[in-house]
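In: model this:
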Amino acid sequence: MTRKEARMSATTANSGQRADMVRNRRLLLDAATAAFAEHGVEVPIGEIAQRAGLAKGTVFRHFASKEDLLAAIMLQMLDQLVRTAERLLGAADAAAALREFMTDGVEVLAADRAFCEVIGRPSLQHSEVRDAIDRLCDAAEALTARAREEGAVRGDITGTDIVLLLGGIHQTAAPLLPAQPQAWRRYLELALDGLRTTNARDLPHRPPRRLHLS
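Out: Sure, this is the predicted structure:
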């Protein structure tokens, strides 16, 4: 084999290894997302590896700990919500856009049993997760500002309020969801009614400037 052929062979092998790594990471994230959503965050790493069709050691080659795996899943969820908010910024009806964002957001959370269990865990301390939370609050603020300008929601509501409400609505409905998966819609409507300007009283506490979960 010539040197050129050897280099080409090594390049091909490296490309194959990188492709395998990307594929395995995707398999692990998909398996972990499904397992945590169904059963919560106490699912053993071995079960996640089995679902993915990979060895347990492969999990730790990609994620040093379960917290790192949870952080990667949280990033996926947060990025999905940010993309939804950014897409809706172009909608003609700002009030309808905010409603759709909140509906989609609570629906995402209601489908994931692990969400409430992750709050307060070290996975939320990852810098990338905190940055993603900031991006979500900024995107939600852009949507909320448009709705405020239209007079569709009360003037003292912020994007961070909206992000907190997504989690609050989900946690309120959480005890009902195993038997009534759509129960969150009732509490979403209650929240949406509270956002409207009709007969609105002043809120008794200043709005949060940033969302810092610990």
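
In: CA atoms for contacts and neighbours, from now on please.
Out: Fine.

In: can you map out the helices along the protein?
Out: Using DSSP state H, the helices of the chain run over residues 3-39, 45-52, 56-62, 66-88, 94-110, 114-118, 127-149, 159-173, 184-195.

In: got a list of what the residue lying closest to residue 46 once chain neighbours are set aside touches?
Out: Nearest residue to residue 46, sequence neighbours excluded (C-alpha to C-alpha, 6 or more residues apart in numbering): residue 56, at 5.5 Å. Contact analysis of residue 56 by C-alpha atoms under 8 Å, 6 or more residues apart in numbering lists 45-46, 49-50.

In: For PyMOL, what selects the buried ones among these?
Out: Buried subset of the contacts of residue 56, written as a PyMOL selection, criterion 16 or more other C-alpha atoms under 10 Å:
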select buried, resi 45+49
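
In: Go through the contacts of residue 56 and name the one nearest residue 159.
Out: Nearest to residue 159 out of these is residue 45 (C-alpha to C-alpha; 35.8 Å).

In: I'd guessed the closest one sits against residue 67; true?
Out: No: between residue 45 and residue 67 there is no contact under C-alpha atoms under 8 Å: 11.2 Å.

In: distance of the closest residue to residue 81 other than its chain neighbours from residue 144?
Out: Closest residue to residue 81 apart from its sequence neighbours, by C-alpha to C-alpha, 6+ apart: residue 105 at 6.3 Å. As judged by C-alpha to C-alpha, to the nearest Å, residue 105 and residue 144 stand 14 Å apart.

In: burial count for the residue nearest to residue 116 when sequence neighbours are not counted?
Out: Counting by C-alpha to C-alpha, 6+ apart, the nearest residue to residue 116 once its immediate chain neighbours are dropped is residue 171, at 7.0 Å. Residue 171: 18 surrounding residues under other C-alpha atoms under 10 Å.

In: Could you also give me the structure for this second sequence? I'd like to compare it with the first:
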Amino acid sequence: MYFLSRELYFPSVEQSSPEGIVAIGGDLSPERLLLAYRSGIFPWFEDDEPILWWSPPERMVLFLDELKVSKSMRNIINRNTFRVTFNTAFKQVIANCRDIKRDGQPGTWITNDMTEAYCRLNELGIAKSVEVWQDDELVGGLYGIDLGHVFCGESMFSKVSNASKIAFIALAKQLQLANYRVLDCQVHNSHLESLGAREIDREDFMEMLKY
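Out: Model (predicted):
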């Protein structure tokens, strides 16, 4: 296992552990986080753990032309019950992703340090959010890292049914219009699989990261 120093460096993802841990330690500086995402790596750790840097052998992604929008979701979208905005309430979105209760999870991996780090990236125009509103209340959304040709989704939340799906669909459609290659979903999630995301080999994902 590789332990990071102050040097701005990550080992090759091929050197990761079988489950996908590339390195341990380091910091959450904007420079290191951006290098990580450009290298196919993301941080994921609990509050009482050292920083763990991951690049799983199977990567969950959405090819934008494979987006699945069910008939029921199309009906919900067409009712105009929800209003979608882009990157207008980043701090609120990440706070909700951090604080929302999730079935089967005792806590959150979005620590205070993580929150501060991604808010800094948002100020630099690197981390971005999608917001879903209902009657002027923020009821859903997601945030992630925008690499310009790949968007790396980090977390999403819903306070009402389907709100996170609305955010995901809106983002996918916007990315497709902007000719992005793929929407990175990191690890398998049945919720996102229902929207068309699927697992691919890490090697294929690394090719997509190249400009």
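
In: Need the TM-score between these chains.
Out: TM-score of the superposed chains, computed with TM-score structural alignment, normalised by the length of the second structure, equals 0.28; 94 aligned residues with a C-alpha RMSD of 5.2 Å.

In: neighbour count winner among residue 105 and residue 144 of the first structure?
Out: Using other C-alpha under 10 Å, the more surrounded residue of residue 105 of the first structure and residue 144 is residue 144, with 27 against 23.

In: Report the contact partners of the nearest residue to that one once chain neighbours are set aside.
Out: For residue 144 of the first structure, ignoring the flanking residues on the chain, the nearest one in space by C-alpha to C-alpha, 6+ apart is residue 159 at 5.6 Å. The contact partners of residue 159 of the first structure, by C-alpha under 8 Å, 6+ apart, come to 137-145.

In: now do residue 73 of the first structure
Out: Counted by C-alpha under 8 Å, 6+ apart, residue 73 of the first structure has contacts 29, 32-33.

In: Neighbour-wise, give me the winner out of these.
Out: Counting neighbours by other C-alpha under 10 Å, residue 32 leads the contacts of residue 73 of the first structure with 25 neighbours.

In: from memory it sits against residue 48, does it?
Out: Yes: the criterion here is C-alpha under 8 Å, and residue 32 of the first structure meets it with residue 48 at 5.6 Å.

In: ok so, going back, surely the residue nearest to residue 81 of the first structure and residue 168 touch.
Out: No: between residue 105 of the first structure and residue 168 there is no contact under C-alpha under 8 Å: 11.4 Å.

In: buried residues in the helix or strand containing residue 139 of the second structure?
Out: Per DSSP states H and E, residue 139 of the second structure falls inside strand 137-146. Neighbour-count burial for strand 137-146 of the second structure, counted by 16+ other C-alpha under 10 Å, picks out 138-146.

In: Does anything pack onto it? Which helices or strands?
Out: Judged by 3 or more C-alpha pairs under 8 Å, 6 or more residues apart in numbering; DSSP states H and E, strand 137-146 of the second structure is in contact with helix 90-99, strand 127-134, strand 150-158, helix 163-177.

In: now the strand or helix carrying residue 61 of the second structure and strand 150-158, what's the angle there?
Out: Under the criterion of DSSP H and E, residue 61 of the second structure resides in strand 58-62. Orientation note: strand 58-62 of the second structure sits at an angle of 80 degrees relative to strand 150-158 (axes from the mean of the first three to the mean of the last three C-alpha atoms, to 10 degrees).

In: and strand 58-62 of the second structure, what other elements does it pack with?
Out: Going by 3+ C-alpha pairs under 8 Å, 6+ apart, strand 58-62 of the second structure lies up against strand 182-186, strand 198-201, helix 202-209.

In: Give me the contacts around the helix or strand following it.
Out: Next along the chain after strand 58-62 of the second structure, taking DSSP H and E as the criterion, comes helix 71-78. With C-alpha under 8 Å, 6+ apart as the test, helix 71-78 of the second structure has contacts from residue 166.
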